[in-house]
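Colleague: What would the 3D arrangement of this be:
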Amino acid sequence: MLKAAIVILLIAVVVSLFSGLVFLFRDDGGKRRLLNSLIVRVSLSVALLVLIGIALWSGELSMNPTP
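Modeller: Below you'll find the model as predicted:
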């Protein structure tokens, strides 16, 4: 369940990234869709980092001890 949430958040960040790219090329400058896309992308990234941090702290995810 946790890994699925991480993958969904990663996909959402990538979708927001590409939607911001589309807004960058298509908007004339009067709309704030590019700024809103940036806000969504940063918020999703923070949520992803918090989720990974909580999962590492609780022991549901573990780091690879051997390379």
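Colleague: Please count neighbours and contacts with C-alpha atoms only from this point.
Modeller: Will do.
Colleague: Where do the helices of the protein begin and end?
Modeller: Taking DSSP state H to define them, one finds helices in the chain at 2-26, 33-58.
Colleague: before we go on, could you also do this sequence so I can check it against the first one:
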Amino acid sequence: MLKFTIVLLLIAIVVSLFSGLVFLVKDDGKSHRTVNSLIVRVSLAILLVAVIAYALWTGQLHMNPTPS
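Modeller: Got it, this is the predicted structure:
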């Protein structure tokens, strides 16, 4: 469930990134949709970092110190 949440947040960040690009190209600076998209993207990134930190703190997610 945790990995699904992380993947879902990553997908939401990418969708917000591309929606911001579309708003930037189509609006020509007439609306605040690009800024709102940036706010959503930053909020999702903060939430993603918080979820990963919580998962590491509780032991649900482990780091790989010796990759092979």
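Colleague: Any idea which of the helices of the first structure gets closest to residue 64 of the first structure?
Modeller: If you check each of the helices of the first structure against residue 64 of the first structure by Cα to Cα, helix 33-58 wins as the nearest, at 11.6 Å.
Colleague: So which bits of that closest one are buried?
Modeller: When neighbours are counted by 16 or more other Cα atoms under 10 Å, the buried residues of helix 33-58 of the first structure are found to be 33, 34, 37, 38, 40, 41, 44, 45, 48, 51, 52.
Colleague: ok, the residue sitting furthest away from the middle of the first structure to residue 51 of the first structure distance?
Modeller: Taking Cα atoms, centre = their mean, the residue of the first structure most remote from its mean C-alpha position is residue 66, at 27.8 Å. With distances taken as Cα to Cα, to the nearest Å, residue 66 of the first structure is found 24 Å from residue 51 of the first structure.
Colleague: got it, and residue 44 of the first structure?
Modeller: Between residue 44 of the first structure and residue 51 of the first structure the distance, using Cα to Cα, works out to 10 Å.
Colleague: next one: residue 58 of the first structure
Modeller: Following Cα to Cα, the distance that separates residue 58 of the first structure from residue 51 of the first structure is 11 Å.
Colleague: Looking at the second structure, name the residue matched to residue 8 of the first structure.
Modeller: When the two structures are superposed using TM-score structural alignment, residue 8 of the first structure falls opposite residue 8 in the second structure.
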